[in-house]
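*Asks:* structure for the following, please:
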Amino acid sequence: MTQQTYAVSGMSCARAVAAVATAIAALPGVEDVNVRLAMGQVDVRGHEQPALADLRAAVAQAGYELMGAVR
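*Replies:* Modelled structure (predicted):
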């Protein structure tokens, strides 16, 4: 299983956390999503990571912006 952390911009409440988590969880290969509101980050775990473009599109559909991977 792989894990990657991404920075997400624009989240400010529990509704944002739920929207981002739901959008990412719907992507193929994703098994677990942990959104950390205070850090503006999301951890994505699964057998393989979705393509960055797919993650960005899912987060944008939820109304937020995926900034990129965090090292």
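*Asks:* C-alpha only now, for contacts and for neighbours.
*Replies:* Noted.
*Asks:* quick one, strands of this structure?
*Replies:* With DSSP state E as the criterion, the chain has strands at 2-9, 30-36, 41-46, 65-70.
*Asks:* quick one more, to check against the first:
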Amino acid sequence: MARKQYLVTGMSCEHCAASITEEVSRVPRVNEVDVDVTAGSVSVGGTDLDDGLLRAAIVEAGYEVAEAVAA
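*Replies:* So this is what the prediction gives:
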């Protein structure tokens, strides 16, 4: 399983985590989403993950992707 990890700005609570998890889970081939509000990170597991779709899902949830980091 491939993993991608992003630093995300604007998250402050569990509602933020739930919103991101819901949107990112809709992206094709995503099997797992882990959101760490304290660290400001989102880790995604799946197969053949599309970086553009993952970033768009985070933005759709109302947050900004600061940068992608090595997973």
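*Asks:* ok, back up a step: closest to residue 19 of the first structure out of the strands of the first structure?
*Replies:* Each of the strands of the first structure was scored for nearness to residue 19 of the first structure using Cα to Cα, and the closest is strand 30-36 (10.0 Å).
*Asks:* what's in contact with the closest one?
*Replies:* Contact partners of strand 30-36 of the first structure, identified using Cα atoms under 8 Å, 6 or more residues apart in numbering, comprise 17, 20-21, 24-25, 41-50.
*Asks:* quick one, that strand and strand 41-46 angle?
*Replies:* Orientation of strand 30-36 of the first structure against strand 41-46 (axes from the mean of the first three to the mean of the last three Cα atoms, to 10 degrees) gives an angle of 170 degrees.
*Asks:* just the buried positions in strand 30-36 of the first structure, please.
*Replies:* By neighbour count with 16 or more other Cα atoms under 10 Å, strand 30-36 of the first structure contains the buried residues 30, 31, 33, 34, 35.
*Asks:* next one: stretch 15-26 of the first structure
*Replies:* Using 16+ other Cα under 10 Å, the residues of stretch 15-26 of the first structure that count as buried are 16, 17, 19, 20, 21, 23, 24, 25.
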